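Peer 1: Kindly return the folded structure for what I paste below:
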Amino acid sequence: KSTGDGIHAAFAEAGQALAAMLQLQQALADAAAAGGLPLAVRCGLHAGTSQARDRDYFGPEVNRAARIMAAAHGGQMLVSQAVADQLASQLPAGVTLRDLGAVRLKDLPRPERLWQVVAPPLRSEFPALRSLQATPHNLSAPLNRFIGREAVQAELAALLQQHRLVTLLGTGGIGKSRLSVQLGATLLDRFADGVWLVELASVADPDRVPQAVAAALGLREQPGQALADALRAFVADRQLLLILDNCEHLLAGAAALAKALLQAGPQLRLLATSREVLRVAGELAYPVPALTLPALPRDGRPAPAPDELLQHEAVRMFADRAASALPAFRIDADNAAALVEICHRLDGIPLALELAAARVRTLPLPAIAERLRRSFQLLSTRDATVAPRQRTLQVLIDWSHDLLGPDERRLFRRLAVFAGGWTVDAAEAVCADDTALPADAVLDGLSQLVEKSLVITVPGAGADGHRYRLLETVRLYAAVRLADVDESAEAAVHDRHLAFYGGLAEAARAHLGGPDQAAWLARLDAERDNLLAAQAHAAQSPDGAEPGLRLAGALRTYWINRGLPTLGLAGQRGALAHPAAQAGDLARARGLFHAGQLCICLGRHAEAREDLEACVAIVRALGEAAPMAAALQPLGTVYAALGDAARARGCFEEAVAAERRLGRPRQLAAALVALALWFAQQQQADAAEPLYLEALALAREQGDDDAVATTLLNLAMLAMARGQWQAAVPGLLEALALTQRAGSLPLMLSVFDLACSLAVARQDWAHATLWRQAAEVVCQRTGLHREAADAAFLAPWLGLLRAAPPALQTATDDPDPQALLSHLQQWLGALPAQPPGLNQNR
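Peer 2: Below you'll find the model as predicted:
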């Protein structure tokens, strides 16, 4: 049959299909050689079972064949593993199969291993396949098959060509999110710069929409530039599709950002999902329809036959999910009428169908229909102003909730406090208590909730291989149930959530800078939404001042490492603003200390001075020597940045003396480095060097990899300032190894900066350009601000690089800093004993 500009053909055997494909390609090649129109036709073969209906074929294997064809380039011939297996012993002479590996194809849940048919003299060399890997995106592989809505997708694809903002509207559970991701995967080849999904369900503050979009795009904050401005600059010349998912609770923030990005990016397309329109000029609102339904049997007539029922999307959805829950499930004459009734009572809502289908493990279809019938009759006599689809979903979850035992219900509603999912240990710590729900009952309860399709398992995402989450509509339902219990009981669950994630943040802080830093950073990444939720509860709770300040302080290093100092500072300011955090006590002093440190990272030195001076005033009045010593070092850094060298030196020297008295080697090392850096800025290298060496010895004794690497880099800069380029290499190599192990982005920036300077000194302009580009990418991704001393050291080297012949400055398109670390290690290891180049002291 014709498929637009293509043809879909069916064959009884794989050998027949291959012969037809080869004959077609040879005929086209012969016609082109004879002076005819050169046509490059792509072909794909797949073997499987399909449904024959109305002189046509339907089913997932037909769709897979189309996706295989779509992955090919013009003139290329692809076959699936199923076809390759059948052709193994019957390939024509001279024809071979080339293994192209497993490839992710649009909207298919699992990768498909593809083979290319090679048949000389036909063309055999082609670019990479047109797969999901070929276009940048962040779309996850679906966990189950997408059912139906082909016409909806085609209509939306056309609308996105005509309109720059399309909003999918509908009630919770209607399938807006899944449809948007499916459509994005289908349209990947239309957007050269990719399709990017921004999940907003766990974002609580409209002002944080830009951070969520930046995180999805891989952008980081930069000093002196608002994140919204960075986003506008990013989309200005890119052709991409941005999917803003679950906007309804963030309408103001989502609308403002959508408007700004559309104005900045003429090639940008936005696809939003929401329960309300964004009210942005040019927006096209598209109500997402329910899945198509079969007609209800009337006048005692039997239900249609199974094959006829399967023409309707709701039936196919239910049958597919029911077969996943109970592989033996089949539609037959005995259950067909009940299935039609279920689909109608659930109004074709995908989420409702999925939850109902999961019940086939324990109930036959007529029993499911009967329970839904009773529940709906009760609800229909009450709040008739609620939309039918909302009533349907509400009743379905009500029913699922009513089937739970007392402990399962208690666990279910307490899980509502989690944002973005949770692990087993988190659930045990937060949801259990000493009386109503013991900790050893939580894992069994979770398993039951997973079985009953109320909790979703995310494989491979937790320390034990699993992470759990609630669908957002289900989580909101659970939150209402939690609010219905005693107010003190609800507060207790939130308090335990705050205590657990506060403890996690403090445990992580103790490991950041050490050999297992990368693993702890990844763990905090997974829990970022929960950490923010815990901070929000602390800010609102009457007893949240002290734990809120502790949590915000514990996260400071994490926010800096991940290039989110503005987000960290907002949390710190929120904790400091708590009514119970206004006393001049040690907790407030520590909060001011952390706020000042974050301001330094953002280059906001005047603001940092206010925080740190206030901190010092409090701890001096309290007579707290340790916090005083800790605060003096960053305060000195601020004074140095503001040009007050004398006060800076005074702070550094007082900090060193205090740390010696206190006997804290880790903190003494940091203070020594700060004082040494001050001497280096004053061109007093001989005074700086012994301080660096003492700090290095202390850092090694403490096993503080971050401090070791930082001190080594400072010593390398000192050697280069003396004109001793060779002496800088060993320290840079060791610092590079520590950076690779720890995954520290601030260290990575310093390593590339120093490597750039070394390459300039050697007049290796190509590598100097490469290392400079890598450093700038790190800056863009982290928002880190170079300290004044680092910027001053780097400036003359960059001046020499800019003055080099342009032809020698070989730029690289979008370098990957992480991948370049190995190349940098090889380059450093190959340097000659006596570097050539600039031999004057600087």
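
Peer 1: C-alpha only now, for contacts and for neighbours.
Peer 2: Noted.

Peer 1: Just the element for the residue lying closest to Tyr501 once chain neighbours are set aside, please.
Peer 2: Once flanking residues are discounted, Tyr501 sits nearest to Leu531: 6.1 Å by CA to CA, 6 or more residues apart in numbering. Following DSSP states H and E, the helix or strand that holds Leu531 is helix 528-540.

Peer 1: Any chance you could list what contacts that helix?
Peer 2: With contacts defined as CA atoms under 8 Å, 6 or more residues apart in numbering, helix 528-540 is touched by 202-203, 418-421, 494-495, 497-498, 501-502, 544-545, 547-548, 551-552, 571, 574-575, 578.

Peer 1: Please enumerate the strands of the stretch 251-400 of the chain.
Peer 2: For the stretch 251-400 of the chain, the strands defined by DSSP state E, counting those that start in this stretch cover 269-274, 283-287.

Peer 1: right, I mislabeled it, should have said the stretch 401-550 of the chain
Peer 2: In the stretch 401-550 of the chain, the segments counted as strands under DSSP E, counting those that start in this stretch are 456-459, 466-469.

Peer 1: For the last one, list every residue counted as buried.
Peer 2: If you call a residue buried by 16 or more other CA atoms under 10 Å, then strand 466-469 has these buried ones: Arg467, Tyr468, Arg469.

Peer 1: Looking at these, which one is closest to Ala737?
Peer 2: Nearest to Ala737 among those is Arg467, at 32.0 Å by CA to CA.

Peer 1: The structure of the following sequence is requested for comparison with the preceding one:
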Amino acid sequence: MPAQGQGVLPGGPAVPSGQVTFVFTDIEGSTRLAHLLGNRYQALLVAHRRLLRAHLTRHGVELFTEGDSLFLAFTDARAAVAGCLAAQRALAAAAWPPGARPRVRMGLHTGYAEPTAGEYASPEVHRAARVASAAHGGQILCSAATVREAGGLPPTVDVRDLGLHRLRGFDGRTRLLQLSGDGVAHEFPRPRTSGVVRHNLPAAVTPFVGRERDRVELRDLLGAHRLVTVVGAPGVGKTRLAVRVAQAQTERFADGVWYVDLAALGPARVADAVAAGLGVRWDADMGPPAAAVELAGAHDVLLVLDNSEVAPTETAQVAQRILAGCGGVRLLVVGRRPLGVPGECVWRAAPLKCDPGPGGEVSEAAALLLRRAEAARGGQPVAPADLPVLQEVAARLEGLPLALELAAARLRCVPVPDLPAELPTLLAAAPGEAGARSAAADRAASLAASVEWSYQLLAPRAARLLRTLSVFAGPVTAAAIRWVVQDDPSADLAALVDASLVETLPDAGGVRYRLLGPVRAYAGRRLAALGEVALARGRHARWVARELARLHVAADGRPATWALSEIDPLRAEVEDALAWTVTAGDPWQGLHLVRALGSWWIERGATAAARAWLGRLYGRLGGPDRLTGAVPASRAPLVTELFLLHSRFAAASADLPVQAVFAARARRVAAVVDDPALSLRVDARAPLDGSEEGLRALLARAAALRLSGHVLAAVSALARLLWRRGAWGELTALLHEARPVEASRPACRGRRSVDAWLGFVALARDEPAVAHRHLTAALRGQVAFGYDLAACDTVAGLAACRAAAGDVLTAARLFGAADANRTARHARADELALFFAQREEGVRAGGDAAFDAAYAHGATWSLGEAADVALALPRPEVPDTPRYRPSPDPAMLPHR
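Peer 2: Predicted structure coming up:
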């Protein structure tokens, strides 16, 4: 406001001219104070003026007083600053009526001004007034010009840069600073400037879901590093996460948070966009990076650079110049690869978590899909019965936010139960029609287009490696990749990781690599389009066979205990290799793979799948009848083993006619092979005489040939016959004879069948303490080596031990767990199942309601959870008699 009214006080000092520091003061909330105090307000006003004048007119000239406002001019900017600080201290220390302390705001600005007749007609006066109006009560604000004019202020004066602000009536932005010190408040809300824009971040169209830990990590990294680059796979949600984090930083950065989307710019315009984001100007002869450094060095800014992969070189150059010359600027860069400049902190964005919470809450990925699904259905809630379907979809899409968004969009036209069937086409979704949208919009609209954009930026060798990696179904080691590509992939693999097309996963042995679903789908299509499938798939199938063979050999070269649990991580790789061999690959290679898994198919309840694979492979070789009658001699042992295995698969499914057919085929093919061990294995698995006498004769023949290890199946068959007639003594003797034979067979000893049978016999003889000892030994081995179906029977046996000890509820839980896990693995009923059913009925007699509740609880346990409970149980307390006294523990069996 222009000086007017009283003008220069008579007899006062001369009005300053030239570089003048103007000070405006007024009371915040003066109207409230006037209403509160009534007639006493005038006394407060006079006292407040007296305190201000005592400190401000010592070196300044009072030009104007009106109500609660004062306007002064100073020749010395340092004196003006000191006077304002002293005045604020005096106001804070003075005694005022309760609830009526005057909170005075002060504004200072320095500029050139010449008085006319004791008054100023200069825009600098108006600027000073606007600075004061931006302050809060108790706060001192000044322009950067005042701080410069004051020179080096004493260390007791705290100067805080509040950033650039638009002052009403003035073009451009003015830097405001806060002055404080001992006895002067320093914490205030942001200045009251009109039209302040502290960021230009894009507004979110949909609610943000999850990633709490990621947001905290990124926030902390921004506090510790000046350049943080968020990289990640296409569709992983990098931009959305970075913008969300940046939105939470607007109060932290005095000059704001500014977003630049480099995808809409050419490489030559990167520097222009960055300088504009910093709010700087430059002369025509200055390059934008130089201008940013020269003019924005003191800025307190967070600059978000999105889609840096559009112009990686130019973005890296600009980032380096900013880091070197703009100490107050921090960079949050979003792209698919790091910039590779000194000082860069690279943070890799992972997909949303697909695992449910500890309390059973839906996963982050499922929560996002749920929220978007409700929006796509017009706000209609998702039925509880549909939640498992959404969880399945979220897991199959691997938590990729873009994929989840696209899946939710499908729910506008398909019901939730049908959504899983839509996923194959979703992963291959193509961009919009040519010309219908911009390239940047296409990249965000389709997973295929988003991946293609990254693929086009790859060097030829890296692109070829990406295509080859599509044959792997899951995470694999660098050694596996090297074996399949038959070359050193290190440099190209690093390039793919940097481009966020390959994910790295920590592993006990180092690092594993994998492709996310959309990337793998795209790379697989490129592999087919370029005619590289046969070579890559053939090598992959041979690698799978090699990995399965390696499981039979220990580190020292000796045969290793066959651990089915070590096959589980290879399951997806095996299935992909089989899918190749039943269509275009080598069917004999596929048969080798089915045979290599052996008992794994049965223990995992996957015999139906195994029979389907075998049927398709037989078909490619002319069918099982042709294989039976015209198999090459070199292939006869393999075909014999496969027919035996097929017979076992049929038996596991209670398909007795098919079991008999393939047993006969196995005998016919084995007859043309001069291999006594193979002949014994066939007779043990498919005996022509399955009576006790016939089986004993077979065992004797094998012993005479020193080939007893090949007829353990006959031991099991004879054990079942002896069990049925209750010949406990004979059965125990048979098992003790078989113990060393089983221990000598790496392919059998992990199942611990002898220990399990000894435990079952002890239960049948009412010897729970002995049973507990044998069964816990068996269960430890079965769990360690992955014999799931056998472990189900053993858990049921330990449940019977608890029932004998009177622990009815634990017994019921373990029975429930054993039955549920047997059912999940499609186990057929046998002698043991009937035995355990009878024991369950004995426990149920103690009370149906209690048993049912405990049984239902146990039925929710995984096999691992049930085994943990069973192995932690104490040995049953039984009478101390010779009958119940335990015998020595069996020797530990060797294992891998």
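
Peer 1: Out of the strands of the stretch 251-400 of the first structure, flag the one nearest Asp444 of the first structure.
Peer 2: Counting by CA to CA, Asp444 of the first structure lies closest to strand 269-274 out of these; the figure is 34.8 Å.

Peer 1: still on that earlier bit, matching the residue nearest to Tyr501 of the first structure against the second structure, which residue comes up?
Peer 2: Using TM-score structural alignment as the criterion, Leu531 of the first structure maps onto Val574 of the second structure.

Peer 1: Its match - how many residues pack around it?
Peer 2: Residues contacting Val574 of the second structure under the criterion other CA atoms under 10 Å number 25.

Peer 1: Leu693 of the first structure now?
Peer 2: For Leu693 of the first structure, using other CA under 10 Å, the count is 18.

Peer 1: separation between it and Val673 of the first structure?
Peer 2: To Val673 of the first structure, Leu693 of the first structure is 9 Å away according to CA to CA, to the nearest Å.

Peer 1: try Leu736 of the first structure
Peer 2: 19 Å.

Peer 1: For the residue nearest the centre of the first structure, which non-adjacent residue is closest in space?
Peer 2: Taking CA atoms, centre = their mean, the centroid of the first structure lies closest to Ala216, which sits 5.6 Å from it. What sits nearest to Ala216 of the first structure in space, not counting adjacent residues and going by CA to CA, 6+ apart, is Val198, at 5.7 Å.

Peer 1: One more: Gln667 of the first structure?
Peer 2: Glu659 (6.6 Å).

Peer 1: Quick check: the aligned residue for the one you found in the second structure?
Peer 2: Counting by TM-score structural alignment, the partner of Glu659 of the first structure is Ala702.

Peer 1: continuing past the helix or strand that match falls within, what's the next helix or strand?
Peer 2: For Ala702 of the second structure, the host element (DSSP H and E) is helix 692-704. Note on helix 692-704 of the second structure: by DSSP H and E, the next helix or strand toward the C-terminus is helix 712-724.

Peer 1: Okay, buried residues for that following helix please.
Peer 2: Those buried within helix 712-724 of the second structure under the rule 16+ other CA under 10 Å are Leu712, Ala713, Ala714, Val715, Ser716, Ala717, Leu718, Ala719, Arg720, Leu721, Leu722, Trp723.

Peer 1: Kindly report the same for stretch 648-656 of the second structure.
Peer 2: Arg648, Phe649, Ala650, Ala651, Ala652, Ser653.

Peer 1: which position in the first structure aligns with the first one?
Peer 2: Matched by TM-score structural alignment, Arg648 of the second structure corresponds to Gln597 in the first structure.

Peer 1: No further queries at this time; thank you.
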